[in-house]
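Trainee: Make a model of this:
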Amino acid sequence: MATRRSVSKVGSETPTDAELAALLAAVTPVADHKALRPWRLILLRGNDRIKLAEALDAAEGVERQPGDYNPKPFRAVLLIAIVASPKDHPKVPTWEQHATAVGAGHLLELALWQAGWGVMWRTGLLANSTQVRAAHGLAEEEHLMGWLYVGSIDDSFRKRMLESNRPALDPQQFLSRIPQ
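Mentor: All right, here's what the predicted structure looks like:
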């Protein structure tokens, strides 16, 4: 986990749907109060990315020439939308269920990294716009937490990462105690 890095430029090779399903075993132990499973994943491949590009442009009010698309969804061949899908429960507030969805997304990101894939979690101000939500088929109570952009890692970039001597962050800056 300490070696995980965001890879902003991923290659065109991606895990298959079967490989992704196998990696989901790493997601199931996510902290999940009352085991509500308040999350789901949407795989975007091929023309799904055109639909997302059009939704992003519509949300921003951008008009393009025919055949010209918003380039953002084409930064990777595979995008995985992380969706918080909260359930009504008297003991588990919505914010906690959103945290579980983010935890599931991060565990999947770590599993993909461990399997050798490059991953970049991307969001944006338009992620929960009406148009983007509709493109993903989100229910009213659902919230799009972002997309994992997944693909192969260029050999030269992988070599640079392996040779990196980037120091770990000092953990003391994140630790404190309850005031006395």
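Trainee: Please make it C-alpha for all contacts and neighbour counts, starting now.
Mentor: Noted.
Trainee: List the contacts of stretch 68-79.
Mentor: Identification of contacts with stretch 68-79 by Cα atoms under 8 Å, 6 or more residues apart in numbering yields 9-14, 43-46, 49-50, 52-54, 56-57, 147-151.
Trainee: now stretch 120-127
Mentor: 6-8, 56, 59-60, 132-133, 144-150.
Trainee: What about those, which one has the most neighbours?
Mentor: When neighbours are counted as other Cα atoms under 10 Å, the busiest of the contacts of stretch 120-127 turns out to be Val150, with 29 neighbours.
Trainee: Give me the spatial nearest neighbour of that one, chain neighbours excluded.
Mentor: Excluding the flanking residues, the one nearest Val150 by Cα to Cα, 6 or more residues apart in numbering is Val119, at 4.7 Å.
Trainee: Can you classify Glu96 as helix, strand or coil?
Mentor: helix (DSSP: H, G, I helix; E, B strand; the rest coil).
Trainee: show me the contacts for it.
Mentor: If you count contacts by Cα under 8 Å, 6+ apart, Glu96 has none.
Trainee: Return the subset of the contacts of stretch 68-79 lying in helices.
Mentor: Counting by DSSP state H, those place Arg49, Ile50, Leu52, Ala53, Glu54, Leu56, Asp57 in helices.
Trainee: Could you check how far the second one is from Asp57?
Mentor: Summarising the geometry, the distance separating Ile50 from Asp57, computed by Cα to Cα, to the nearest Å, is 11 Å.
Trainee: how far is stretch 56-64 from where the chain is centred?
Mentor: Relative to its chain's centre, stretch 56-64 lies at 22 Å (Cα atoms, centre = their mean, to the nearest Å).
Trainee: another one to check against the first:
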Amino acid sequence: MGSAFEAAGERRSRSRVTDAAPTRDELLRLLGAAGRVADHGSLAPWRVIELRGEARERLGRALAASARRAGRDGDALLGKPLRAPLLLAIVSRRQPSEKVDGWEQDAVASGVAHTMSLLLDEAGWGVMWRTGPYTRTKAVRRMHALAKNERLLGWLYVGGVPDGIREPRRKPVDAGAFLTLLG
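Mentor: The predicted structure follows:
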């Protein structure tokens, strides 16, 4: 296992994956580590929903129904969740708190998702975080059985890394363009 610096520097999104996927036990091990992100107030304002098999088809139907309600053709969305054998729905679970605003709780859930993507990538799995205009629609909420205090942030699409397909490396970040000194 490499360093966090190496994992972050090597991470890449994998738009194409094979039908292989991590086991539930492997997910639990990785999620146990990902869940250690900074969490003001130790609220644990997140959860992850595992979608495999037919659950992905139900998601496709919910996305398509949402598109149709918006006056768009939903048929193209039916197969989108089938692009990976495993989808991990990232959910922010906002807890009542006088100290920790909702946006900060969403940030914790986002941090878990990003850390999970780093860990999955480092473990040899292909990962891509996907969202879209229908992520927070009623049909998609119902399909995930979200509670009133929960918000779906998107999905990690996870699968095996195909042989011979090279995803382009991301350009290095010009850190100097983003780091400023307050004088």
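Trainee: Could you tell me the TM-score of the two chains?
Mentor: TM-score for the superposed chains, counting by TM-score structural alignment, normalised by the length of the first structure: 0.90, backed by 172 aligned residues with a Cα RMSD of 1.8 Å.
Trainee: ok, back up a step: can you tell me which of the ones in helices among the contacts of stretch 68-79 of the first structure lies nearest to Ile80 of the first structure?
Mentor: Arg49 (10.8 Å; Cα to Cα).
Trainee: Quick one: map that closest one onto the second structure.
Mentor: Aligning on TM-score structural alignment places Arg49 of the first structure opposite Arg56 in the second structure.
Trainee: any idea how far the residue nearest to Arg45 of the first structure when sequence neighbours are not counted lies from Arg5 of the first structure?
Mentor: In space, and not counting its chain neighbours, Arg45 of the first structure is closest to Leu78: 5.2 Å by Cα to Cα, 6+ apart. Shown here: Leu78 of the first structure relative to Arg5 of the first structure, a distance of 18 Å by Cα to Cα.
Trainee: Of those two, which one has the most company?
Mentor: Leu78 (27 against 13).
Trainee: now the strands: where do they sit in the second structure?
Mentor: 46-52, 86-93, 125-130, 150-160 (DSSP state E).
Trainee: and Glu167 of the second structure, which of the ones you listed is closest to it?
Mentor: Closest among these, using Cα to Cα: strand 125-130, at 10.2 Å.
Trainee: Distance from the chain centre to that closest one, please.
Mentor: The answer for strand 125-130 of the second structure is 8 Å, by Cα atoms, centre = their mean.
Trainee: Please apply the same query to stretch 153-161 of the first structure.
Mentor: 21 Å.
Trainee: what does the residue nearest to Val150 of the first structure align to in the second structure?
Mentor: Using TM-score structural alignment, Val119 of the first structure sits opposite Val127 in the second structure.
Trainee: how many neighbours does that match have?
Mentor: 29.
Trainee: same question, the one 10 residues further on
Mentor: Applying the criterion other Cα under 10 Å, we find 17 residues in the vicinity of Thr137 of the second structure.
Trainee: Glu150 of the second structure now?
Mentor: 18.
Trainee: Alignment lookup: it to the first structure.
Mentor: The equivalent of Glu150 of the second structure in the first structure is Glu142 (alignment by TM-score structural alignment).
Trainee: same question, Leu27 of the second structure
Mentor: Checking with TM-score structural alignment, Leu27 of the second structure has Leu20 as its match.
Trainee: give the contact list for His143 of the first structure.
Mentor: Applying Cα under 8 Å, 6+ apart, the residues near His143 of the first structure are Val83, Ala84, Ser85, Asn128.
Trainee: just Gly111 of the second structure next, same as before
Mentor: By Cα under 8 Å, 6+ apart, the residues touching Gly111 of the second structure are Val37.
Trainee: which position in the first structure aligns with it?
Mentor: Using TM-score structural alignment, Gly111 of the second structure pairs with Gly103 in the first structure.
Trainee: now its match: how far from Thr16 of the first structure?
Mentor: For Gly103 of the first structure, the distance to Thr16 of the first structure - Cα to Cα - is 22 Å.
Trainee: Could you do His106 of the first structure as well?
Mentor: For His106 of the first structure relative to Thr16 of the first structure (Cα to Cα), the value is 19 Å.
Trainee: Compare the two and say which one has the larger neighbour count.
Mentor: His106 (17 against 10).
Trainee: how many other residues sit next to the aligned partner of Lys138 of the second structure in the first structure?
Mentor: Aligning on TM-score structural alignment places Lys138 of the second structure opposite Thr130 in the first structure. Neighbour count for Thr130 of the first structure, taken as other Cα under 10 Å: 14.
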